[in-house]
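[1] pasting the sequence and the predicted model now:
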Amino acid sequence: MKNIIINIVLTLGLSLSWQTLAAEPDPRQKLSELALSSERSAEHIARNQYRHPAETLNFFGLKPDMAVLEVWPGRGWYTEILAPYLKEQGHFTIAQFRQDDGTLKGERAKFWARLSAKLSERILENEAFFGTVHEVELDPPYLQPALATAQFDMVLSFRNAHIWDESGHLSATLQTLYDLIKPGGVLGLVEHRAAPLSDTTSVAVEGYLDEAYVIAAAEQVGFQLAARSEINANLLDSKDHPKGVYTLPPTLALGNYDRETYLAIGESDRMTLKFIKPAD
């Protein structure tokens, strides 16, 4: 009789354990659900086919309890996935464009400042969805205010490196990000990829960067390349467009000229690189 009671107790315990495991949401599945969230616009969801957010973030190794920095989120395309994913267990910070304090020069900088202001306003208005999102500014290569070193498990940058390179700040900005990451932490980087001519050279029209060049720049400041992925590759992108990457969607810089052609190509071919800051 005693053995029967013990077996019943063990059976019930195992059953409850399996029920508990089944009830726990799969973090990987949660990213897929957030990518299709009703909080996202139809336009943003339509870009999932080119940007593969759930697959990309899983490739980088994102976990819900991480401290994460997203660099230059723009309109918040990734922010609206990352913020709700991290809000319960993690810590999320965005490095916005420099705000317009009256000293900005150039229409592009002013446009970026407006994007950042709109995103900040949206986050405040939808706190229940976004949770607590900490904000700083990145005016390459410097952060304002400066952040303590080695505080992030992961730093994410989507299609920003070409802008830092254009201004001559790629190496220094990568150094800034390196210093912010904990030993053993990850830099996840997605960037428009130039057309290779050989193993050592490429043709980089406006907005594109050579993959080997980006890897070398990251390794020069101390990162180690952990993995690369073709998740965001686009073989239809010839990379020789009149206005470079901006010819393609979502910018469509040529307006209605050959619009259907460029829509059929889709967004640019992109490298997806996972770097590690050495643990020692």
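    Thanks, I have it. Numbers count the residues shown, from 1 in each chain.
[2] going forward, measure contacts between C-alpha atoms and count neighbours the same way
    Noted.
[3] K277 contacts I181, doesn't it?
    Yes: using CA atoms under 8 Å, K277 makes contact with I181 at a distance of 7.0 Å.
[4] okay, one more to line up with it:
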Amino acid sequence: MQRRTLLGLVALPTLGACAGRPPRDPDAAPADAQGARLAAVIAGPQRSAANRARDAARHPYETLRFFGVAPGQTVIEIAPGGGWYTEILAPYLRGNGRLYAAHYPADAADPGRRQSRERFAAKLAAEPAVYGEVRLGTQPVDARGFVDIAPEGGADRVLTFRNVHNWLQDGHLDASLRAFHAVLKPGGVLGVEEHRAPPGTPLERMMATGYVTEALVVERAQAAGFKWAGRSEVNANPRDSHDHPDGVWSLPPTLRGGAVDRDRFLAIGESDRMTLKFVRP
């Protein structure tokens, strides 16, 4: 059973220079070689047209730069789903770095989760020139932590995109955060992107709508041993009222309501999201 938290009492640290920045001008040249490499990968042919179409809403360049992802690092992508970010991370780190994709267990009890992993594994196998160096493992789901991901010396980055609400609903958010802390090197970074609820939203509503407060994420991450290191507003969406009949799933890309208010939800766009960075001291 989920414990209640006094979310309104959690104070967020003062932001410094590492806070949010305006979206990148797509016509502007990146300021350094890493940025140029990342921009080239994002524009690369390995990405599906459907995924590239969402760049204006998901801001992969700005998000990965804020998290400090760079060639030479060991990166763990948690719950990669269909591989939206994997299409970028795998070629970006290929030949100079290491990407672990921590998916659902291959023997997950839920058939949908098993099939999701199977589809992801098939995606990797189908394009070895892009994904041949990706190591497919399992995300932690209980107190055991990672069972098949053990980078020598630890990981430089652990990244999760729009998954916190699932772990909150499934009851293993705290255990997962502790596992992320344990697998990171000292000084390693946990990057979190998640649908953002208004301050003071009750826990029950977070679990029902998929929107989570920043205060809860900061509180739970700090309890797991992390130090809060900054926020970016690159994935903010001021058009999102956070109040929809099917929660975050009313909005694109899910559009769970079908034709009902479809044009209105398309006009809102994808959800308002927090983008937070934590460090293992």
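    Everything's here; your move. A quick note: this is a predicted structure, and the numbers were derived from the prediction, not measured.
[5] all the helices of the stretch 151-280 of the first structure, residue numbers only.
    Along the stretch 151-280 of the first structure, counting by DSSP state H, counting those that start in this stretch, helices occupy 161-166, 170-180, 211-220, 259-265.
[6] please enumerate the strands of the stretch 101-250 of the first structure.
    133-139, 142-144, 152-158, 181-192, 195-196, 202-203, 224-229 (DSSP state E, counting those that start in this stretch).
[7] make a markdown table from those strands and add mean neighbour count to it.
    Output for the strands of the stretch 101-250 of the first structure, formatted as a markdown table (neighbours: other CA atoms under 10 Å):
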| stretch | mean neighbour count |
| --- | --- |
| strand 133-139 | 18 |
| strand 142-144 | 15 |
| strand 152-158 | 22 |
| strand 181-192 | 23 |
| strand 195-196 | 18 |
| strand 202-203 | 17 |
| strand 224-229 | 15 |
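[8] would a markdown table of those strands with distance to Q175 of the first structure be doable?
    Shown next, in a markdown table, are the strands of the stretch 101-250 of the first structure (distance: least, CA to CA, whole Å):
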| stretch | distance to Q175 of the first structure |
| --- | --- |
| strand 133-139 | 13 |
| strand 142-144 | 10 |
| strand 152-158 | 12 |
| strand 181-192 | 10 |
| strand 195-196 | 26 |
| strand 202-203 | 24 |
| strand 224-229 | 13 |
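[9] and L255 of the second structure, what's its match in the first structure?
    If you follow L255 of the second structure across to the first structure using TM-score structural alignment, you land on L252.
[10] wait, that match touches K243, no?
    No: look at L252 of the first structure against K243 with CA under 8 Å: they stay out of range, at 9.1 Å.
[11] which of those two has more neighbours?
    L252 (18 against 15; other CA atoms under 10 Å).
[12] who's in contact with the more buried one?
    When contacts are counted by CA atoms under 8 Å, 6 or more residues apart in numbering, L252 of the first structure touches Y246, R259, Y262.
[13] burial count for A208 of the second structure?
    As a burial measure, A208 of the second structure scores 14 neighbours (other CA under 10 Å).
[14] tally of neighbours for the spatially closest residue to it that is not a sequence neighbour?
    Nearest residue to A208 of the second structure, sequence neighbours excluded (CA to CA, 6 or more residues apart in numbering): G247, at 7.2 Å. Neighbours of G247 of the second structure under the rule other CA under 10 Å: 18.
[15] tell me who's in contact with G247 of the second structure.
    Shown in contact with G247 of the second structure (CA under 8 Å, 6+ apart): A208, T209, G210, Y211.
[16] and which of the residues you listed is nearest to E219 of the second structure?
    Using CA to CA, Y211 comes nearest to E219 of the second structure of the contacts of G247 of the second structure, at 15.8 Å.
[17] what do we get in the first structure for that closest one?
    Using TM-score structural alignment, Y211 of the second structure pairs with Y208 in the first structure.
[18] what does Y92 of the second structure give?
    Aligned counterpart of Y92 of the second structure in the first structure: Y85 (TM-score structural alignment).
[19] look up how far A218 of the first structure lies from that match.
    27 Å (CA to CA, to the nearest Å).
[20] repeat for L248 of the first structure
    Distance, L248 of the first structure to A218 of the first structure, using CA to CA: 27 Å.
[21] could you do L197 of the first structure as well?
    The spacing between L197 of the first structure and A218 of the first structure, counted by CA to CA, is 22 Å.
[22] neighbour-wise, which of those two wins?
    Taking other CA under 10 Å, L197 of the first structure and A218 do not tie; A218 has more neighbours (22 against 9).
[23] need the nearest residue in space to the more buried one, chain neighbours excluded.
    Nearest in space to A218 of the first structure, with sequence neighbours left out and distances taken as CA to CA, 6+ apart, is L174 at 6.4 Å.
[24] which residues does that neighbour contact?
    L174 of the first structure makes contact with A217, A218, V221, according to CA under 8 Å, 6+ apart.
[25] in the stretch 1-150 of the second structure, which spans are strands?
    Under DSSP E, counting those that start in this stretch, the stretch 1-150 of the second structure gives strands at 74-78, 98-103, 135-138.
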